[in-house]
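S.K.: got a predicted structure plus its sequence, pasted below:
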Amino acid sequence: MFFSDVDLPAFARLLAVHFLRILAILIVAFLALRLLNWLTRRLVRHLKEMDEIDGSTQDRQIDTIFTVVRSTGLVVIIASALFMVLLEVGVNVGPMLTSVGIVGLALGLGAQTLVKDVVSGVFIMAENLYRVGEAVEVGGYAGTIEHFTLRATTVRAFNGTLYTIPNGDIRAVSNSSRDWSRAIVDVGLQYETDVPQAMDTLREIGRALGQNEELAPALLDEPTITGIENLGDWQVTLRIFVTTLPGQQFDVQRYLRQEVKKRLALAYPRQEIQIIS
């Protein structure tokens, strides 16, 4: 063999024999790094396009997330390539892998909760579940998103209480600030009430709502009266609803309740005593 006739050090001879394999490992690692950079740039651009405000807090968080992702991927790819090269030249990496595994296990057990929170935070941001300023219910707490990080979400309740919820504890999210909302008001009437006349009154209230200068711009369609929704023990329930811009349903509901109270006789629990003579 050619290398047996050349007085090369054993290590150099070993490198020469496995040169093509090592070169292939390095090429694959290089391509993996290029692919990682391309994917992260594409995802960052896509997520920023979903955010209408340039330079917002969410944009900065996106940059931070993908900087961490890119750096982590870089370390994983380079470390994997290095181990494969060492294996190719005959270095026993078993003890090294054992040490790395022990350290990784210790760090994993110690940071298990933190990792769960951070991973959940990444998915919350990637799926755009909520943004700062939106009215939501997360982790059983309702309010407005005041702050969001990879580790936790901060919700300001309507009474002013501030809740900090670890992202890993969030199982379901209700968002009232996306696309459209619906103002729904149920009207409980006495059984003696003329229902068709009451429905006409509700239609008048709906028309008045559409002519209200402050609230009309928040409406996305005409108010709808559905008729009798329920027959209770002491009331007949009618319903009026209208689709509104996100977050505007509360003001519309207050207006509807106020007008209903002024124009209709509402039901209330009553006790009747019959005297038998």
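M.R.: Arrived safely, thanks for sending.

S.K.: from here on, contacts and neighbour counts on C-alpha atoms
M.R.: OK.

S.K.: residues in contact with Ala216?
M.R.: Contacts for Ala216 (CA atoms under 8 Å, 6 or more residues apart in numbering) come out as Leu209, Gly210.

S.K.: alongside the first one, take a look at this:
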Amino acid sequence: MSNFLAQFPWLENPIRILIYFISAMLVAFLLKVVTHWLLKLGRLAPNGRKPSLERQKTLHSLISSTINLTFLIIVIVASMGLFIDLNTLAWVMGLFTAALGFGARLVVGDYLSGLNFLFEDIFAVGEKIEISGVRPIEGVVETISLRTTMLRSSSGELYIVPNGEIRSVRNFSRGKFSIANITLKIMSADLGLARATLEAIREEAVTLLPNLIEPWKVTNLEGMIGQYTELTLIAKARFGKAAEMRPYLLALVQEQLLKVNIQLVS
């Protein structure tokens, strides 16, 4: 190789740059493989601390982006060192960093936000979220990189959102319960009997409706009474099961009120 380079000295630097890039690609690939296996080891953790599959995908995506960006910067700096002496290179890098901080602050902000998502676990791949930035966007997270987050909307469009534009996140895929409130309109003369009937079956309803996680509470939100009045049942369902449980809840309540001759008013 040295004899070949001696004959073609102009090829020396391009070959070194090529070696830098190939070496960086190999090291980055090995680090990604190691990261993949380390994330798999997380499955051996106790149930309370075991990361979800979505969390593993998110971490793998963000760490891969970080590795690619880091080695790209290293290769570029090393390649520049072949043509510029160290003192000049340090000065150029300082100038470049200052220019980058001023001119590319939005891009830098995107990357810093991506790192924040990596450590804070705000949302993960596969979760349904709504993000507030320039305008609210709702969808399922498909990909998270250091710079952007990709959301698939319910109508099929793919939104690519810079991480730096995400100001707040509403996560529909995490929570302890969902609200399944229902409102009943009855004659005011039946108010006392209706309240007593609903209070009497609230404990039994938890057994009859598996998705109801605690006895409901009977309230009147408006605090008004006339010929008719409205009662609201504040019910907590298992997370994501409110819409599925509500028809069964309505049927149970109507059945119990009919037993004591209370008709619901339309």
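M.R.: Alright, I've got the coordinates. What you are looking at is a predicted structure, and each value in this text was computed from that prediction instead of being measured.

S.K.: what's the TM-score once they're superposed?
M.R.: The TM-score (TM-score structural alignment, normalised by the length of the second structure) is 0.57; 209 aligned residues with a CA RMSD of 4.4 Å.

S.K.: list the contacts of Glu202 of the first structure.
M.R.: Just to correct that, residue 202 of the first structure is Leu rather than Glu. Contacts here follow CA under 8 Å, 6+ apart; on that basis Leu202 of the first structure touches Ile225, Ile240, Val260.

S.K.: inside strands: which ones of these?
M.R.: Counted as lying in strands by DSSP state E, out of the contacts of Leu202 of the first structure, are Ile225, Ile240.

S.K.: now the contacts of Leu202 of the first structure in a markdown table, with distance to Gln248 of the first structure and neighbour count?
M.R.: Shown next, in a markdown table, are the contacts of Leu202 of the first structure (distance: CA to CA, whole Å; neighbours: other CA atoms under 10 Å):
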| residue | distance to Gln248 of the first structure | neighbour count |
| --- | --- | --- |
| Ile225 | 19 | 19 |
| Ile240 | 16 | 21 |
| Val260 | 19 | 19 |
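
S.K.: closest to Ala106 of the first structure out of the contacts of Leu202 of the first structure?
M.R.: Ile240 (59.2 Å; CA to CA).

S.K.: show me the contacts for the closest one.
M.R.: By CA under 8 Å, 6+ apart, the contact list for Ile240 of the first structure reads Ile184, Val185, Asp186, Val187, Leu202, Pro223, Thr224, Ile225, Thr226.

S.K.: which one (most neighbours) among these?
M.R.: Using other CA atoms under 10 Å as the neighbour test, the contacts of Ile240 of the first structure are led by Leu202, with 25 neighbours.

S.K.: does that one count as helix, strand or coil?
M.R.: Secondary structure state of Leu202 of the first structure, per DSSP: H, G, I helix; E, B strand; the rest coil, is helix.

S.K.: same question, Ile22 of the second structure
M.R.: Following three-state DSSP, we place Ile22 of the second structure in the helix state.

S.K.: how close does it get to Pro14 of the second structure?
M.R.: 12 Å (CA to CA, to the nearest Å).

S.K.: ok so, going back, show me the subset of the contacts of Ile240 of the first structure that the second structure keeps too.
M.R.: Retained in the second structure by both residues aligned by TM-score structural alignment, their matches' CA atoms under 8 Å are the following of those: Ile184, Val185, Asp186, Thr224, Ile225, Thr226.

S.K.: any chance of a markdown table for these, columns distance to Phe30 of the first structure?
M.R.: What follows is these, written out as a markdown table (distance: CA to CA, whole Å):
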| residue | distance to Phe30 of the first structure |
| --- | --- |
| Ile184 | 58 |
| Val185 | 62 |
| Asp186 | 64 |
| Thr224 | 62 |
| Ile225 | 65 |
| Thr226 | 64 |
